[in-house]
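# Pasting the sequence and the predicted model now:
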Amino acid sequence: MATISDVARAAGVSPATVSRVLNGGRVSPERAERVRRVASELGFSPNRVARSLRTQQASVIGLLIPDIENPFFTALARGVEDASRRTHLSVVLCNTDEDVEKEARYLDVALAEQMAGVIVAAASPRRSDFSALDARGTPVVAVDRRPGAATVDAVMVDDQRGGDEATAHLLDRGYRRVACVTGPADTAASEERLAGHRAAMRAAGIPDAWIRAHTRHADLRVEGGRTAMAELLTLPEPPDAVLVTHDLLTVGALEALRTAGVEPPAFGVLSFGDVPWASLVRPPLTTVRLPSYDLGVAAATLLQERIAGSTGPRRTVTLRPDLHPRASTSGPTPG
């Protein structure tokens, strides 16, 4: 079934323009006619919108996240749900798998079903497009990731500060060759945590060339962390500690270290994301606790304010991560 995005591509216009045409907005006659003709040719019908009851419009919001299996987003989703339930909002959960096209289709569903609003962890800071929602007047709150071209309310973590404090902790504990395994380069959280790591390393007098050589970007999967860590261990000057910026990457990194016969705390390991098993592994894992549940609550609260009619300036709420020292970073030598 064709979507608003399909019509927009075929007509050579933006999804926002398609939305305006379908909703009687101001669009040039030539462009409006082209959009209607393409919509007819593709079999696109806006009648799905008419089928949505007004009671549904007032009670359903969309939550778009990359992967519910990631513990960070599991907790975030719970925060959204708990906060939404207090105001009798139901949450429709969508996994985008970091796929901009899949994200766009879910956004089309949000428009077609007249959802009251959308909370989204953008699949791409540059290519995610919320313009059709904006044209319809549907409130959007970005969470964890800020899409660069969109002007929306946002709830973020001070990731750069977290990366700086985490690396400084490793250096303070006596590690000197601190590597970093982070997520894809187009993911804002990954880049901000890496920026904090670099700042702490530079402050310690570590050359930029060394920092670059000991940085690895990886897909946000266990296998990505395993491969990146294995590569770092084969360098001519291997690290003696690693900052891993996502918890699934940490699982893979720990597997690679075990395969190589390398054990914390002789080799320091520090992970973003205070997952429940962090205190259960041996030695217990030092982590940066991300306020994922609180992110969800704050995002739902901002969205509820917009749904209720708030028209003030766009807001950004920034939450601070917390360092939880444990034995995995107790130092490169006993005692």
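Thanks, I have it.

# hey, let's count contacts and neighbours off CA atoms from now on
Noted.

# got the contact list for residue 90?
Listed by CA atoms under 8 Å, 6 or more residues apart in numbering, the contact partners of residue 90 are 59, 60, 61, 81, 84.

# Repeat the analysis, applying 10 Å as the threshold.
56, 58, 59, 60, 61, 62, 80, 81, 82, 84, 116 (CA atoms under 10 Å, 6 or more residues apart in numbering).

# where do the helices sit along the protein?
4-11, 15-22, 29-42, 47-51, 54-57, 71-85, 100-112, 131-136, 159-172, 188-203, 208-213, 222-233, 247-259, 292-307 (DSSP state H).

# closest one to residue 241 among those helices?
If you check each of those against residue 241 by CA to CA, helix 159-172 wins as the nearest, at 7.5 Å.

# which strands and helices sit next to that closest one?
Judged by 3 or more CA pairs under 10 Å, 6 or more residues apart in numbering; DSSP states H and E, helix 159-172 is in contact with strand 178-182, helix 188-203, strand 241-244, strand 268-272, strand 286-289, strand 322-324.

# and here's the other structure:
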Amino acid sequence: MSRPTIAAVARAAGVSVASVSRVLNGLPATEEMAERVQRAVAELGYVPDSRARSLKVGRTFQLTLAVADVGNPVYVTMMRAVEEVVSAAGYRLVVTTTGPDVVDEVALVRGMARGYADGLVISPLRVDDDLIKSIQECDVPVVVAGNVPARAGVDTVRANSPKGMLLAVEHLLTTQRHKVAFVNGPVDTVPGTARSKGFTDAMKANSLNPVAQVEADDFTFAAGREAGRRLLDQLGLETTQPSAEGARAPGGEASSPSSFPAAGGGGIDAVIAANDLLAVGVMHELAARGLRVPDDVAVIGMDDSELAEQSFPPLTSVNLGSAERGRRAAELLLARIEDDTRTPRRIVVQPSLSVRRSS
């Protein structure tokens, strides 16, 4: 019979792994939480594996979160969630940037052998066999916040991007938008691949054909602005200046007749972007062409980051659960540190739609 694990204690107590670690490490916790954890410990006969702990020579009580771009608001949200969980368990969190190149991701994972952290949560932008191999062979536990093949045999937490795309398309249909364009990030990335397929499937499910699809060079604001420029050029819209009496910023009250091609003439009435940074870049380009959001063109982003509420007009966005993904990834990492023999878990976080004024 296998020994009870800290994850089993957490399930029995109805709390997170981080909460169990917090109580067992003598860190501050509510009286109710402490009682629930101690009761579960007694009922299961849980005993920390002192032999395993003794083998962790040079343990740092430091964990690493690696993301592609620390400037992306979605990663900031994830970072805060991871930090909350691991700090409650007595760990410090170090955040590092891998950049978009899979070679740098592999180098970071292999560098964990230097012993500066006891575990790693990585959100890779690109995945190949070398990265999977490096994760499998890593000297410390690794959890992937993203999608890797099941054959990798590692703990993963990912978003359900295809369902998120379906929510976005169905919302546009309820607002009578049928001429939809898509601005994706690089399609050779994990999110780019998932969101491209999700958009195609969502449009087919609703008997729609996309007006246009454009691939941005990156998932940044600047790339979104440039992709928006290419999209509108492709559709034949020249830069215009609204008339003085009708000019307004996106989301304002006054309006002027749009010079955008009419429905059926190659125009669009909505754009879905693969993340919020791209979406805001597109909105800026629409404004530069004299188009109003959402009157002329509705815009929907993905991630539902802080930027969505801060943009003007506020951006409708698919919430892909970045905070929840961060929390679950951190809990999986703590459980893996406690018991490296446990069966890998693959968790999917479901999306929701945050409707704001851009649609």
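Thanks, I have the structure now. Remember, predicted model here, so these are calculated numbers, not experimental data.

# I'd like the helices of structure 1 as CSV, with distance to residue 153 of structure 1 and mean neighbour count appended.
Compiled in CSV, these are given as follows (distance: least, CA to CA, whole Å; neighbours: other CA atoms under 10 Å):
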stretch, distance to residue 153 of structure 1, mean neighbour count
helix 4-11, 23, 20
helix 15-22, 19, 21
helix 29-42, 30, 16
helix 47-51, 25, 12
helix 54-57, 20, 13
helix 71-85, 15, 20
helix 100-112, 17, 20
helix 131-136, 12, 18
helix 159-172, 18, 23
helix 188-203, 16, 22
helix 208-213, 34, 13
helix 222-233, 32, 21
helix 247-259, 26, 21
helix 292-307, 7, 22
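
# Now render the ones you listed as JSON lines, adding distance to residue 281 of structure 1.
Formatted as JSON lines, the helices of structure 1 follow (distance: least, CA to CA, whole Å):
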{"stretch": "helix 4-11", "distance to residue 281 of structure 1": "46"}
{"stretch": "helix 15-22", "distance to residue 281 of structure 1": "48"}
{"stretch": "helix 29-42", "distance to residue 281 of structure 1": "55"}
{"stretch": "helix 47-51", "distance to residue 281 of structure 1": "50"}
{"stretch": "helix 54-57", "distance to residue 281 of structure 1": "45"}
{"stretch": "helix 71-85", "distance to residue 281 of structure 1": "17"}
{"stretch": "helix 100-112", "distance to residue 281 of structure 1": "36"}
{"stretch": "helix 131-136", "distance to residue 281 of structure 1": "45"}
{"stretch": "helix 159-172", "distance to residue 281 of structure 1": "19"}
{"stretch": "helix 188-203", "distance to residue 281 of structure 1": "24"}
{"stretch": "helix 208-213", "distance to residue 281 of structure 1": "28"}
{"stretch": "helix 222-233", "distance to residue 281 of structure 1": "17"}
{"stretch": "helix 247-259", "distance to residue 281 of structure 1": "10"}
{"stretch": "helix 292-307", "distance to residue 281 of structure 1": "22"}
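
# re earlier: of all the helices and strands packed on helix 159-172 of structure 1, which lies closest to residue 258 of structure 1?
Comparing those by CA to CA, strand 268-272 comes nearest, at 12.2 Å.

# What range does the closest one cover in structure 2?
Counting by TM-score structural alignment, strand 268-272 of structure 1 falls onto residues 298-302 of structure 2.

# for stretch 30-39 of structure 1, same thing?
Using TM-score structural alignment, stretch 30-39 of structure 1 lines up with nothing in structure 2.

# and residue 186 of structure 2, how far is that from residue 298 of structure 2?
As judged by CA to CA, to the nearest Å, residue 186 of structure 2 and residue 298 of structure 2 stand 23 Å apart.

# What is the neighbour count of residue 137 of structure 1?
Residue 137 of structure 1 is flanked by 12 other residues according to other CA atoms under 10 Å.

# Can you give me the distance of it to residue 272 of structure 1?
For residue 137 of structure 1, the distance to residue 272 of structure 1 - CA to CA - is 36 Å.

# coming back round to it: let's have the helices and strands packed on helix 159-172 of structure 1 in TSV, adding distance to residue 278 of structure 1.
Listed next are these as TSV, based on distance: least, CA to CA, whole Å:
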stretch	distance to residue 278 of structure 1
strand 178-182	18
helix 188-203	19
strand 241-244	13
strand 268-272	9
strand 286-289	7
strand 322-324	10
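
# for the ones you listed, which one sits closest to residue 7 of structure 1?
In terms of CA to CA, the element of these nearest to residue 7 of structure 1 is helix 188-203, at 29.8 Å.

# Could you pull up the average distance between the closest one and structure 2 after superposition?
Following superposition, helix 188-203 of structure 1 is found to deviate from structure 2 by 2.1 Å on average (mean CA distance after the TM-score superposition for structure 1).

# what's the angle between that helix and helix 159-172?
40 degrees (axes from the mean of the first three to the mean of the last three CA atoms, to 10 degrees).

# follow-up on the earlier one: of residue 186 and residue 298 of structure 2, who's got more company?
Neighbour count, other CA under 10 Å: between residue 186 of structure 2 and residue 298, residue 298 has more, with 23 against 20.

# Could you verify my assumption that the more buried one touches residue 270?
Yes - in this structure, residue 298 of structure 2 is within contact of residue 270 by CA atoms under 10 Å, at 4.4 Å.

# if I look at those two, which residues touch both of them?
In contact with both residue 298 of structure 2 and residue 270: 172, 177, 180, 358, 359, using CA under 10 Å, 6+ apart.

# tell me the two of these that are most distant?
Spatially, the most separated pair among those is 180 and 358, at 14.3 Å (CA to CA).

# Next one: the residue nearest the centre of structure 2 from residue 58 of structure 2, what distance?
Among the residues of structure 2, the one closest to the centroid is residue 322, at 4.7 Å (CA atoms, centre = their mean). Distance, residue 322 of structure 2 to residue 58 of structure 2, by CA to CA: 32 Å.
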